[in-house]
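**Q** Fold the following for me, if possible:
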Amino acid sequence: MKKIITLSVLAFFTTTMYAADDSVQTEIDGLKAQLTAQDAKIAKLEKKQEHNIKKISHVNELANNDNLKFKADLRTAYDYISYKTANGKETSNGLFSNRLWLNMAYAPTKHLSFYSTLAYYKLYGQTIGANHGFNYNDAYVNETANPSDELRVKEAFWLYKNDTFLSMDIPWTASIGRRPSTDGLLVNYREDQRAKSAIGHDINIEFDGASFLYQLENVTNVPGMSLKFCLGRGMSDAYSRASNVTANSNGTYSFNNNQNYTKVSGFNDNTDLYGVLFKPYDDGQYSLHTLWFKAFNLPGMVKTTTANEYNFKQTGDIEGGAASFVADGIGDGISDMLDDSVVFASFAYSKTHPGATSMLGSKNAQTGTSVYVGANWPCQLIDNARVGIEYNHGSKYWRSLTYGEDTLAGSKLAVRGDAYEAFFNKELIGHKLTAQIRYTYMDYKYNGSNAFFGDAGTPTAVNGDDVKTAQDIRAYIRYRY
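**A** Below is the predicted model:
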């Protein structure tokens, strides 16, 4: 009987164990099926995610690379300008203007980009007796408030960049076209925008040419060290199309022997410029910037035998240079205001090399110098605002290339004398809508500060009807997006 009971118990437990094994196996098989289904779902989701990533990349490519990306910059300004002569005569005027920049960018690959800016700068309404002459000089046409409403090409260039140069760890860029050479370093603070190519102390003009930049930090272990070469052409020695037709003063026309696009009679050659920008040091807070350039066959007004009559001729060459120190933040953690303050100091020189005619009224080489200092800091009374002050002094023969400076009363950095400036920049709606109030005062010691390079630029002492002081009070609202 005991044996029968024992066998029965063993049979029961054995059956139960086998049943349990079957149940566990069923559960395992179910879990495997679920995992297989989950794996399929995950694979499907991964495939969908991969598709979405490609789609997003394509959208980004369309937005930033394969299609032009536009930005708008519209500034409406009011300028009150006034002049006072050495003998006390005063004249003044108030002017409204609109300036529009349409910025475009295109990057088909990670190495190659295209940039362009179309510009429109116009006084309100029509001016009386508008003279379309030097007002349309190519070197500063987009920094001049003209009486008409053309949309011009301010910048247009392609940019190639790479992380290595001839297998060396030297990031570099190459660019050709109409380069961004206005509102450069130092000048950019008063203009409330990022600095462009050149140092604004002595070069602030548009030009067509090329540039090549080499970042040397990785091979020298000096923070921010770089070397840049620039080439440009300011004037092509060529007749324009249909130059064989001459308009006579009586309304008739005459024909001459000039041939389209051939060299112009009486001119030496093209007006060219080359320069070198070397940045010895830049750690993000303290930086030193240097520039040297030489320009050839510069034009100017040359006296004739008739009083107050000049011929427009090429007069000779000029060289120049600048060394500029910038502190973007004073000290380290002294105060929030000092951490966000900017101080700069710059020294520049110019030297003429006359050709067959005189330059700046002299047939001998003449050297001029200029000092430019400034500071700007967060306003302590109003949020999202900055205050700035600047001063510059130019010697008797100082000669800058700053026709593109946007000061209606004349370039302050070209002054042979002293210039003082204060500005207040305010963000109204972030950096998308901003405002500025700016006051510029120029005290001339010598004439010809912003003239061309011939006799009209002779630095004679200011007297009589010569302009002694000039002022420009500007207020603007600017939209950028």
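
**Q** okay, CA-based contacts and neighbour counts for the rest of this
**A** Will do.

**Q** What ranges does the stretch 51-200 of the chain have for its strands?
**A** Counting by DSSP state E, counting those that start in this stretch, one finds strands in the stretch 51-200 of the chain at the ranges 69-85, 90-106, 112-123, 152-162, 172-179.

**Q** should've said the stretch 351-481 of the chain
**A** Read by DSSP E, counting those that start in this stretch, the stretch 351-481 of the chain holds these strands, from start to end of the chain: 367-378, 385-394, 417-429, 433-444, 467-480.

**Q** got the angle for the third one vs strand 467-480?
**A** Relative orientation of strand 417-429 with respect to strand 467-480: 20 degrees, computed using axes from the mean of the first three to the mean of the last three CA atoms, to 10 degrees.

**Q** which residues does the most centrally placed residue in the chain contact?
**A** In the chain, the residue lying closest to the centroid (CA atoms, centre = their mean) is residue 196, at 2.8 Å. When contacts are counted by CA atoms under 8 Å, 6 or more residues apart in numbering, residue 196 touches 180-185, 188.

**Q** Narrow those residues to just the buried residues.
**A** The neighbour-count criterion (16 or more other CA atoms under 10 Å) marks 180-185, 188 among the contacts of residue 196 as buried.

**Q** And residue 154, how far from residue 140?
**A** Computed with CA to CA, to the nearest Å, the distance linking residue 154 and residue 140 is 9 Å.

**Q** oh sorry, the question was meant for residue 368
**A** Remark: distance between residue 368 and residue 140 (CA to CA) = 23 Å.

**Q** And these two? Which one has more around it.
**A** Set side by side, residue 368 and residue 140 show unequal neighbour counts under other CA atoms under 10 Å, the larger going to residue 140 at 21 against 18.

**Q** this one as well, want them side by side:
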Amino acid sequence: MKKSILVLLTILLVVPNMLLAATPTIEDLQKQISDIAKELDELSNRVDKPERHAALDRINFYGDLRNTVDSVHYKNLVYSPGIKMNYPGAGIINVPMSAGPKESDLNNDVLYTTRLRLGMKAKIAENMNFSGRLTMYKNWGDSTTTKVFDSWNAFTMDGTDSGSTSGDWLRVERAFFDWKDIGGSNFYLSIGRRPSTYGPPTNFRENELRGGTPSGHLVNFNFDGVTIGYHLSELTGVEGQTVRFCYGQGFESELGNGSLFNDDITANLEDTHLGGFNIDVFNDGQTFVQATLFRAQNVVDGFKGTFAFPTQMMAQFAPTIYGDGQNFKNMNFEVRYTPTTVIGDINLAALGFSREEDNGFVWFGSLAWTQLNPNGKAGMFGGMGTSAVYTFDGDGNIDSITAEDDKTQNGYGVYVGIQVPAPMGKFGLEYNYGSKYWTPFTQAQDDVVGSKLATRGHAGEAYYIFDINSNAFLRIGAIYYDYQYSGSGSPVGKPEKVSDIQDGKAYSLLPVADTAWDAYAKLTMKF
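**A** As a prediction, this is how the structure comes out:
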């Protein structure tokens, strides 16, 4: 087609000149041919550019690259393992697994990380499109993909891959399609790996637009599922009002877990289902009110994932390997963890508000609630919000593991912040608090110490964003954590007072920090 157009243009350019010219000389003809060749080259380039652009527009790539230097410091870090045992005739007793609490400080003065996010968009039809994002997040000089299991933040699993430094792999953080205006209505459908990270109001500290659908105070967790939404504004007259029903699966209990052996390893497992509503109550571009309500059904005692088994825990839980391990203290064996049982259900709800003023001033607040509903069952690390109790038979062998109780436990969290225009950028202050049983799904938040919004206690952050240009900025700040209870970010196990663990009155199978702070500088470039 393109060649036909060029030939036709050549005829149209040459013939009139031949008819009107008196008796062209050889030089005249050569000049005309040279001029025509130049014009044809220019026309060819003009035709080629749209063709190339149309081909590339089938998938539009964009992204950002962030390099960070952190200085991380833990104060009064305590390791005091112990379990509850039920001996015949003795009842339930606390049994320490060490000589006493081991307390120390830990300083990682310089930690470098790189995060690459590669986004994709493609138009499928007038009312249908695809969106995706690949993420790499790594420590400098580390691509092992697994970490030594010293906290729940070190547990690499499906829901937290995007926020865990897991190496130089590009992982699929999100991949979904949107089918809008179905049948000319205000309904839409979206299926795939959900945009469930960096939701409001956490996007302000990230210096980006709304990155995820649900409240970032309650959910920052990757999952696969379906969203059915409806734009209500035409019916209610309320600007930007949208209601969404979301469903997803957080854990597959059979395929991949050796279920074909049909034994007791998977007998007590069920698929974990997530479902609920996410409602944009009001959104006019400046004022935003959001409600999130959902339920996690059949939650298990730790989703399947991988970690490097700690040498410090071998003596208690892998005594056979422990003897040989003394000759290789610098080596850890990698574990693919499979949970053992369903431990209960979790209900969650949040109401958030944010306001962006005309002068650039931003202020927001969010109040959230979580409810743990244990079923009385437990795995090695505990039941839902309760301790595990090991029952021994007459020969001293473990007969069963059960939960200490099955009481429903309520938790709440508060999150507030401001962001003000400042020379060369903006300045922000944030504060959040979580109660004893506060258990949000924010484990994929990529704070190095751990999700600050999952803190059972107090966390405060101050930062300054320097705008280098429209596509680059530098964020300098610090986060301070004041933990009051153990187990932040996990529904497994009973939250114990940090002071009680330090005093030897309570135990924790994993190290517990009293306070921690992280000073950082993050340079982000968008492309």
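
**Q** re the thing from before, distance to residue 7 of the first structure added to the strands of the stretch 351-481 of the first structure, as TSV?
**A** Written out in TSV, the entries for these read as follows (distance: least, CA to CA, whole Å):
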stretch	distance to residue 7 of the first structure
strand 367-378	96
strand 385-394	97
strand 417-429	92
strand 433-444	95
strand 467-480	94
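
**Q** The ones you listed: which one's closest to residue 77 of the first structure?
**A** Evaluated over the strands of the stretch 351-481 of the first structure, closeness to residue 77 of the first structure peaks at strand 467-480, with 4.1 Å, by CA to CA.

**Q** In the second structure, which residues correspond to the closest one?
**A** Here strand 467-480 of the first structure aligns to the second structure at residues 513-526, judged by TM-score structural alignment.

**Q** Give me the residues contacting that stretch.
**A** For stretch 513-526 of the second structure, the surrounding residues in contact (CA under 8 Å, 6+ apart) are 62-78, 448-449, 471-484, 498-499.

**Q** What's residue 234 of the first structure aligned with over in the second structure?
**A** Taking TM-score structural alignment as the alignment basis, one finds that residue 234 of the first structure is matched in the second structure by residue 250.

**Q** do residue 150 of the first structure as well
**A** Structural alignment places residue 150 of the first structure opposite residue 169 in the second structure (criterion: TM-score structural alignment).

**Q** ditto for residue 447 of the first structure
**A** Residue correspondence to the second structure (TM-score structural alignment): residue 447 of the first structure is matched to residue 486.

**Q** coming back round to it: and the match of residue 234 of the first structure, how many neighbours?
**A** Residue 250 of the second structure sits with 24 neighbouring residues when counted by other CA under 10 Å.

**Q** which non-adjacent residue is nearest it?
**A** Closest residue to residue 250 of the second structure apart from its sequence neighbours, by CA to CA, 6 or more residues apart in numbering: residue 272 at 5.3 Å.

**Q** Can you give me the separation between that neighbour and residue 235 of the second structure?
**A** Summarising the geometry, the distance separating residue 272 of the second structure from residue 235 of the second structure, computed by CA to CA, is 35 Å.

**Q** higher neighbour count, these two?
**A** Neighbour count, other CA under 10 Å: between residue 272 of the second structure and residue 235, residue 272 has more, with 19 against 8.

**Q** give the contact list for the more buried one.
**A** 249-253, 296-300.

**Q** what two of those have the greatest distance between them?
**A** Distances among those were taken as CA to CA; the most separated pair is 253 and 296, at 14.7 Å.

**Q** out of these two, which sits in the busier spot?
**A** Set side by side, residue 253 of the second structure and residue 296 give different neighbour counts by other CA under 10 Å, the larger being at residue 253 (24 against 21).

**Q** Hmm, the more buried one is touching residue 266, no?
**A** Yes - counting by CA atoms under 8 Å, a contact exists between residue 253 of the second structure and residue 266, whose distance comes to 7.2 Å.

**Q** Based on its surroundings, how many neighbours for residue 193 of the second structure?
**A** Residues near residue 193 of the second structure, counting by other CA under 10 Å, number 21.

**Q** what does it align to in the first structure?
**A** With TM-score structural alignment as the criterion, residue 193 of the second structure lines up with residue 178 in the first structure.

**Q** what's the distance between its match and residue 142 of the first structure?
**A** Counting by CA to CA, the gap between residue 178 of the first structure and residue 142 of the first structure amounts to 12 Å.

**Q** any common contacting residues for these two?
**A** Counting by CA under 8 Å, 6+ apart, the contacts common to residue 178 of the first structure and residue 142 are residue 154.
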